[in-house]
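J.: coords below, sequence missing:
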């Protein structure tokens, strides 16, 4: 632990000190390459756990897997979706992994806890058909006002590229460029991984229309009226507003992630190989990409048809 004492508080007794848990959490987050959105989520997850421990008069450094189980059951009783509980426990588990490395605790109590089962074959995100995506883009085309061109460009980036909302909001003007005849985006995605994507003609056209108004000066690509960075909450509201104007059922339950799911489904439906879709979306695990593909169980895509057709072509007339 040489050299770490200047970076993190002393582990024993830090919970009792005012702000100690927050200070330790910030040291943990500083050692992770995370987006601001993920960093904020992890911060909330650990704060929730530490607050619950305080209510139970429990020192988090002495918590066992039984305590973690009790916390998970308390979250489920609120009620809270299994996927949300699992995500919160994942954040707390990462926090404890950091404590283990610092020898503040002998083991990670979350490792032995009973985590909620979350099917990798299911996503709670409300999906969109290709026609509904087209309707949202058409609704964006009909907008007027000072933010209309920006909003059209944002929606087109989400629909045509399947970007995460954090990736779209985090883009800077300098991330846009050209490479071997392709209009490109270069940015840092989830997990601190460098990403590169090609703009579609539609995305490029929408971007140029917006840049003609915004200008090409440095700074956030998608900016507010004051020059600040457009945030994810504004994009959530935009997606739902456009979906409602397009008459899409469940518009108030849609999110930017719905467009990301639609991108994966459409790509697979037109025959794009799974690994290419995985790379485009920046997924580390192909199973995640498969979960995003809402049409993966469509019998029209059953490989038996292709195999039978190939066999027929090989057979003599």
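T.: The structure has been received and is ready for your questions. Note that the structure is predicted; figures quoted are calculated from it, not measured. Numbers count the residues shown, from 1 in each chain.

J.: alpha carbons only for contacts and neighbour counts from here, please
T.: OK.

J.: how many neighbours does the residue lying closest to residue 258 once chain neighbours are set aside have?
T.: Among residues not flanking residue 258 along the chain, residue 127 sits closest, at 5.1 Å (Cα to Cα, 6 or more residues apart in numbering). Residue 127: 24 surrounding residues under other Cα atoms under 10 Å.

J.: did I read that right, residue 127 in a strand?
T.: No: assessed with DSSP: H, G, I helix; E, B strand; the rest coil, residue 127 is coil; it does not lie in a strand.

J.: Quick one: residues contacting it.
T.: 254, 258-259, 261-262, 294 (Cα atoms under 8 Å, 6 or more residues apart in numbering).

J.: Go through those residues and flag which are in helices.
T.: The members of those that map onto helices under DSSP state H are 258-259, 261-262.

J.: If you go by neighbour count, which of the residues you listed are buried?
T.: Among those, those buried by neighbour count (16 or more other Cα atoms under 10 Å) are 258-259, 261-262.

J.: of all the residues you listed, which two lie farthest apart?
T.: 258 and 262 (6.2 Å; Cα to Cα).

J.: Find the residues that touch each one of those two.
T.: 127-128.

J.: Going by neighbour count, which residues in the strand ranked longest in the chain are buried?
T.: For the chain, the longest strand by residue count, based on DSSP state E, is strand 182-188. Neighbour-count burial for strand 182-188, counted by 16+ other Cα under 10 Å, picks out 183-188.

J.: Against that first model, consider the following:
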């Protein structure tokens, strides 16, 4: 099947994406994913409904059309998770079309994504997390690089940062105090506490780093002075976890998962952890309750009036 998108449909798509970027502050990666998902949907509907041009195919979508599109996507190898993401993008586009063009969106908005098993986070134990930080520092014989890698991984575990957030820190964020203001996904800001160990790791790296601290330049530098690439951190942690005999799931992102899980195990409030992680929805953070279900049962048995 040859897929094509008419100029009118493409103009509508770009207008919607521009609004997402300008008004909602959607991240560039989100915009790219939404564009690809909705382009596939628009093109499929144009062909499925007989090659009609313009917005016509989008205004006439019914339940059978939605089923045909989802069957097509699955036939192209889309997983249940992937199809759910695609449907979410299409629904968002149709909500905009309904407001802007008066499109009847009931068939699209009532479509249900297939069920899929959510992959639960794979945190490290407290001992393994500490060992990972120590081992990462041993991967380079160059002092400032070793200190840099340890500082990055310490921030992931000590502050619950995404790797992109840690590498996005700039000179303006220094000197590092008791807290950091982080700009996360979708441009959302949050304040996270900085443990003394994390602050000290960063200060040690900065004292050894051969490149000057500049207000608008990233704190963490590559060997030639440019911004440190996330792949470098991934390779270093991969080498460290293999030396420690840890599973393949012991990635930089697992350090962030470990931060959340260990806070929960220590009695941390789920909504507070949601804020620290920068999750837009509590349901995302609630995945950690499945990870540490044993601890939650102990808390329940110790505190619930009817359990005592």
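T.: All right, it came through fine. Computed from a prediction, not measured in an experiment: that's the story for all the values here.

J.: TM-score for these two?
T.: The TM-score (TM-score structural alignment, normalised by the length of the second structure) is 0.78; 292 aligned residues with a Cα RMSD of 3.4 Å.

J.: ok so, going back, looking at the second structure, which of the contacts of residue 127 of the first structure still make contact?
T.: For the contacts of residue 127 of the first structure, the aligned pairs still in contact in the second structure (both residues aligned by TM-score structural alignment, their matches' Cα atoms under 8 Å) are 254, 258-259, 261-262.

J.: neighbours of residue 123 of the first structure, just the number please.
T.: Neighbour tally, residue 123 of the first structure, other Cα under 10 Å: 16.

J.: how about it, what's its match in the second structure?
T.: Correspondence of residue 123 of the first structure to the second structure, assessed by TM-score structural alignment: residue 119.

J.: how far away is that match from residue 291 of the second structure?
T.: 11 Å (Cα to Cα, to the nearest Å).

J.: same thing with residue 105 of the second structure?
T.: From residue 105 of the second structure to residue 291 of the second structure the distance is 38 Å (Cα to Cα).

J.: Same drill for those two, tell me which one is more crowded.
T.: residue 105 (21 against 18).

J.: Would you state the strands of the first structure in chain order?
T.: 176-179, 182-188, 194-198.

J.: could those strands go into JSON lines alongside distance to residue 18 of the first structure?
T.: Listed next are those as JSON lines, based on distance: least, Cα to Cα, whole Å:
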{"stretch": "strand 176-179", "distance to residue 18 of the first structure": "45"}
{"stretch": "strand 182-188", "distance to residue 18 of the first structure": "35"}
{"stretch": "strand 194-198", "distance to residue 18 of the first structure": "38"}
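
J.: out of those strands, nearest to residue 279 of the first structure?
T.: With Cα to Cα as the criterion, residue 279 of the first structure lies closest to strand 194-198 of these, at 9.2 Å.

J.: one step back: against which helices or strands is the longest strand of the first structure packed?
T.: strand 176-179, strand 194-198 (3 or more Cα pairs under 8 Å, 6 or more residues apart in numbering; DSSP states H and E).

J.: Relative to residue 156 of the first structure, which of the ones you listed is closest?
T.: Ranking these by proximity to residue 156 of the first structure (Cα to Cα) places strand 194-198 first, at 13.0 Å.

J.: counterpart of that closest one in the second structure, which residues?
T.: Going by TM-score structural alignment: strand 194-198 of the first structure matches residues 189-193.

J.: buried stuff in the matching stretch?
T.: Applying 16+ other Cα under 10 Å to stretch 189-193 of the second structure flags residue 192 as buried.

J.: average distance between it and the first structure?
T.: Compared with the first structure after the fit, stretch 189-193 of the second structure shows a mean deviation of 1.5 Å (mean Cα distance after the TM-score superposition for the first structure).

J.: Report the distance from that stretch to the chain centre.
T.: The chain centre lies 16 Å from the centre of stretch 189-193 of the second structure; the measure is Cα atoms, centre = their mean, to the nearest Å.

J.: hmm, who's touching it?
T.: Here stretch 189-193 of the second structure has contacts from 159, 178-184, 275-276, 278, using Cα under 8 Å, 6+ apart.

J.: switch the cut-off to 10 Å
T.: The contact list for stretch 189-193 of the second structure (Cα atoms under 10 Å, 6 or more residues apart in numbering) reads 158-161, 177-184, 275-279.

J.: same thing with stretch 259-267 of the second structure?
T.: Contact with stretch 259-267 of the second structure is made by 121-126, 129, 155-161, 254-255, 258, 268-270, 272-274, 276-277, 285, 287-296, 299, as judged by Cα under 10 Å, 6+ apart.

J.: how does it look with 7 Å?
T.: Outside stretch 259-267 of the second structure, the residues that touch it by Cα atoms under 7 Å, 6 or more residues apart in numbering are 123, 157-158, 160, 273, 288, 292, 295.

J.: Is there a neighbour count for the aligned residue in the second structure for residue 243 of the first structure? I'd like the number.
T.: Matched to the second structure by TM-score structural alignment, residue 243 of the first structure sits across from residue 241. Residues lying near residue 241 of the second structure (other Cα under 10 Å) number 21.

J.: pretty sure residue 241 of the second structure contacts residue 249?
T.: No: using Cα atoms under 7 Å, residue 241 of the second structure is not in contact with residue 249; the gap is 9.2 Å.

J.: what distance separates the start and the end of stretch 287-305 of the second structure?
T.: 26 Å.

J.: residue closest to the middle of the second structure?
T.: residue 185 (6.9 Å; Cα atoms, centre = their mean).

J.: List the contacts of that one.
T.: Contacts of residue 185 of the second structure by Cα under 7 Å, 6+ apart are residue 27.

J.: can you give me the helices in the first structure?
T.: Under DSSP H, the first structure gives helices at 20-30, 36-55, 65-76, 82-101, 130-141, 148-161, 165-169, 201-214, 232-245, 256-269, 274-281, 286-292, 303-314.

J.: related to what we said a few turns ago, tell me the angle the longest strand of the first structure makes with helix 201-214.
T.: Relative orientation of strand 182-188 of the first structure and helix 201-214, computed by axes from the mean of the first three to the mean of the last three Cα atoms, to 10 degrees: 70 degrees.

J.: how close does the aligned partner of residue 95 of the first structure in the second structure sit to residue 12 of the second structure?
T.: For residue 95 of the first structure, the aligned position in the second structure is occupied by residue 93, per TM-score structural alignment. For residue 93 of the second structure, the distance to residue 12 of the second structure (Cα to Cα) stands at 9 Å.

J.: Looking at these two, which has the bigger crowd around it?
T.: Looking at residue 93 of the second structure and residue 12 with other Cα under 10 Å, you find the greater number of neighbours at residue 93, namely 21 against 18.

J.: Thanks a lot, see you next time.
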